[in-house]
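>>> Model the structure of this input:
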Amino acid sequence: MKKSSAIHFLVFLATVLIAITLPFYLLKYSFNWQDLAKVTQNLPLINTAVEKIEPFISLPPPLRAEKETPDSFLTVQGVFVWTNNARRNNDAPPLVLNDEISQAARAKVGDMFNNQYFEHVSPSGLGVDHWVEQTTYRYIALGENLALGNFTDDQELVLAWMDSPGHRENILNESFEEIGIAVKKGTYEGKQTWLAVQIFAKPLSSCPAIDENLSLEIENNQKQLSAWSNQLENLNARLKSERPRGRASQAEIDAYNALVEQYNQLADDYNTLLEQTKVMVDQYNQQIAAFNACAGGS
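Down below sits the predicted model:
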């Protein structure tokens, strides 16, 4: 064979060899490129997975007296006794009279007289949660009963609430453990009358604790996953644009494969953190579910 022919033959063999081996250099990239679509699709699942704590608040329509008694007289202690009497007659555990919740009830009665309204929410948008949160009391569930009128006495007032389905439900709700009460006589709509408030509550301490550190860790992981997702997309774009074409030099192939390794390592890190975060989200949501179930009976 002539020398020139031999050289041409060797060049031909080298070209064939490169054509055969180059796909193997790129094989790992091609496989992980498909994985990118999978991992980036998983990220939104975490962003929407974590549930929120929902405090329970029961607000039956305010009750007005059907008849008026000239010598009407109401007391906090009497309302408390007759309320627990109703619970006892219906096999519900007694409520504990709480000073802080009673403070909130007194504030509510005063605000209704001062601003001349008879609703659960004031004209300025303040509800029962506002009045309770002005104290140091922390709750998971609240209920509020309101009454207006010159009821004969405490017993008649509680009986009127018991004859109203929504108010009765609050009084007998076994989830509620504590109560605050306020009664006050004053001028409403131009006449002397009584306003009465019952605030029922379940303290926060009654329900399973929630690991807020776990919530913070999930949030930090979400931020990291989002950052890595952007990096993976950028690397993916580079892998597409910088993929060797034709007769690539070994330096080009080495540089490209280094980029592939960088992508693959980041994809592995992403997938590992994603799976860890999914487990954490499940744990946190189980805590939230247990917490809400505890309040929910509310």
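
>>> Every contact and neighbour count from this point should use C-alpha atoms.
Noted.

>>> Could you pull out the strands in the stretch 51-200 of the chain for me?
Here the stretch 51-200 of the chain has its strands, by DSSP state E, counting those that start in this stretch, at 56-58, 63-64, 96-97, 139-148, 178-188, 191-203.

>>> Would you tell me which of the ones you listed gets closest to R88?
strand 96-97 (13.1 Å; C-alpha to C-alpha).

>>> Run through the neighbouring helices and strands of the closest one.
Secondary-structure packing of strand 96-97 (3 or more C-alpha pairs under 8 Å, 6 or more residues apart in numbering; DSSP states H and E): strand 178-188.

>>> if we can go back for a sec, could I get the strands of the stretch 51-200 of the chain in JSON lines, plus columns for distance to N236 and mean neighbour count?
Shown next, in JSON lines, are those (distance: least, C-alpha to C-alpha, whole Å; neighbours: other C-alpha atoms under 10 Å):
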{"stretch": "strand 56-58", "distance to N236": "48", "mean neighbour count": "18"}
{"stretch": "strand 63-64", "distance to N236": "66", "mean neighbour count": "18"}
{"stretch": "strand 96-97", "distance to N236": "64", "mean neighbour count": "16"}
{"stretch": "strand 139-148", "distance to N236": "48", "mean neighbour count": "24"}
{"stretch": "strand 178-188", "distance to N236": "59", "mean neighbour count": "21"}
{"stretch": "strand 191-203", "distance to N236": "52", "mean neighbour count": "23"}
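
>>> will you turn those strands into a markdown table that also has distance to H130?
Shown next, in a markdown table, are those (distance: least, C-alpha to C-alpha, whole Å):
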| stretch | distance to H130 |
| --- | --- |
| strand 56-58 | 12 |
| strand 63-64 | 21 |
| strand 96-97 | 19 |
| strand 139-148 | 11 |
| strand 178-188 | 14 |
| strand 191-203 | 12 |
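
>>> for comparison, sequence B:
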Amino acid sequence: MAVLPDLPQTEIAIVELTNAFRKENELGAVTSHPALAAAARAFAEYLARTGTFAHEADGREPQQRIEAQGYRHCLVAENLALNLDSRGFATAKLARDVVEGWKDSPGHRANMLLAGATEIGVGVARAPDKHPKFISVQLLARPEALKVEFRIENRTGGPVRYRMGESAHTLPVRTTVTHTSCSPRALAFEGAAAGPWQPAAGDRFVVRGEARALRVEVERRR
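Here you go, the predicted structure:
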């Protein structure tokens, strides 16, 4: 007789394995959120019931499904897995197979290692088949309340060039720009001796001086 897993315990184990993987990569843990778990479980059950397997199988995108559960997001990523074995799965084995499969896939791996993610929801459902077959859905997200908004002011006599993570920007003379970020990204100014900085909500960066000797004054919200 095939071995069958405890699905709620499998969901818990997937969260634990995901956090262990994030810790190995020096990232913070994600905490379970009931709205994300409800969205993940409902979609896993839908995929299992309909025999479909795609991120938009129900005509919606992941962000629409979590919004329907009342979750206001800043960022969201979704992983799907399908596991089938005639011998069945013990709880720990199914969780391990799901997470290891995601680790081996660049896109899924990147989702599990989203630096900005702070919350998670996992749903696992059994699909009709002559052999034990399971659909797993994982949602990683950051709530809208944790978005980071900060300002940069150019008080120099020329354009200011800076980088946020891998993206380059140029701020014209005597102008101000407001950035909103959902993922932690280092901020560095070309020509400034200090930095880089990790912007926090409400920060104000005032750039003064000349092109090759910029001074950056940082005002932090208290």
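
>>> hang on, E219 of structure 1 is in a helix, isn't it?
Yes: secondary structure of E219 of structure 1 (DSSP: H, G, I helix; E, B strand; the rest coil): part of a helix.

>>> Against M112 of structure 1, how distant is it?
According to C-alpha to C-alpha, to the nearest Å, E219 of structure 1 stands 42 Å off from M112 of structure 1.

>>> Kindly report the same for T135 of structure 1.
Applying C-alpha to C-alpha to T135 of structure 1 and M112 of structure 1 gives a distance of 19 Å.

>>> who's more crowded, the two?
Neighbour tally, T135 of structure 1 and M112, criterion other C-alpha atoms under 10 Å: the higher count belongs to M112, 19 against 13.

>>> So what does the more buried one match up with in structure 2?
The pairwise alignment with structure 2 assigns M112 of structure 1 to L47, based on TM-score structural alignment.

>>> Surely that match and G59 touch.
No: between L47 of structure 2 and G59 there is no contact under C-alpha atoms under 8 Å: 11.9 Å.

>>> Counterpart of N83 of structure 2 over in structure 1?
Checking TM-score structural alignment: N83 of structure 2 goes with G149.

>>> Give me the neighbour count for that match.
Residues near G149 of structure 1, counting by other C-alpha under 10 Å, number 21.

>>> How about K278 of structure 1?
Counted by other C-alpha under 10 Å, the residues lying close to K278 of structure 1 total 17.

>>> and if you look at G28 of structure 2?
Residues near G28 of structure 2, counting by other C-alpha under 10 Å: 17.

>>> and what of N47 of structure 1?
So N47 of structure 1, with other C-alpha under 10 Å, has 14 neighbours.

>>> show me what contacts it?
If a contact means C-alpha atoms under 8 Å, 6 or more residues apart in numbering, then N47 of structure 1 has Q222 as its contacts.

>>> residue in structure 2 matching F31 of structure 1?
So, by TM-score structural alignment, F31 of structure 1 is left unmatched.

>>> now swap in L13 of structure 1 and tell me
Aligned partner of L13 of structure 1 by TM-score structural alignment: none.

>>> Tell me the spacing between L13 of structure 1 and A19 of structure 1.
From L13 of structure 1 to A19 of structure 1 the distance is 10 Å (C-alpha to C-alpha).

>>> go on, D111 of structure 1?
85 Å.

>>> Likewise for A295 of structure 1?
67 Å.

>>> Between the two, point out the one with more neighbours.
Comparing A295 of structure 1 with A19 by other C-alpha under 10 Å, the one with more neighbours is A295, at 26 against 13.

>>> wait, is the more buried one part of a helix?
Yes: secondary structure of A295 of structure 1 (three-state DSSP): part of a helix.

>>> residues touching it, list them.
For A295 of structure 1, the contacting residues are P55, F56, I140, A141, S175, K202, C207, by C-alpha under 8 Å, 6+ apart.

>>> again, only this time at 10 Å
A295 of structure 1 is in contact with 53-57, 139-142, 175-176, 202-204, 206-208, 289, counting by C-alpha atoms under 10 Å, 6 or more residues apart in numbering.

>>> Likewise for E119 of structure 2?
29-34, 36-37, 76, 139-143.

>>> Apply 7 Å and report the result again.
V30, T31, S32, H33, L140, A141, R142 (C-alpha atoms under 7 Å, 6 or more residues apart in numbering).

>>> Can you find the partner of it in structure 1?
Matched to structure 1 by TM-score structural alignment, E119 of structure 2 sits across from E178.

>>> And its match, how far from F291 of structure 1?
18 Å.

>>> same question, N221 of structure 1
Counting by C-alpha to C-alpha - N221 of structure 1 and F291 of structure 1 are separated by 23 Å.

>>> Which one's more surrounded, those two?
F291 (21 against 18).

>>> where's that one, which helix or strand?
helix 250-296 (DSSP states H and E).

>>> ok, for the aligned partner of G127 of structure 1 in structure 2, nearest residue in space, not its chain neighbours?
Under the alignment (TM-score structural alignment), G127 of structure 1 pairs with E61 in structure 2. Nearest residue to E61 of structure 2, sequence neighbours excluded (C-alpha to C-alpha, 6 or more residues apart in numbering): H55, at 6.5 Å.
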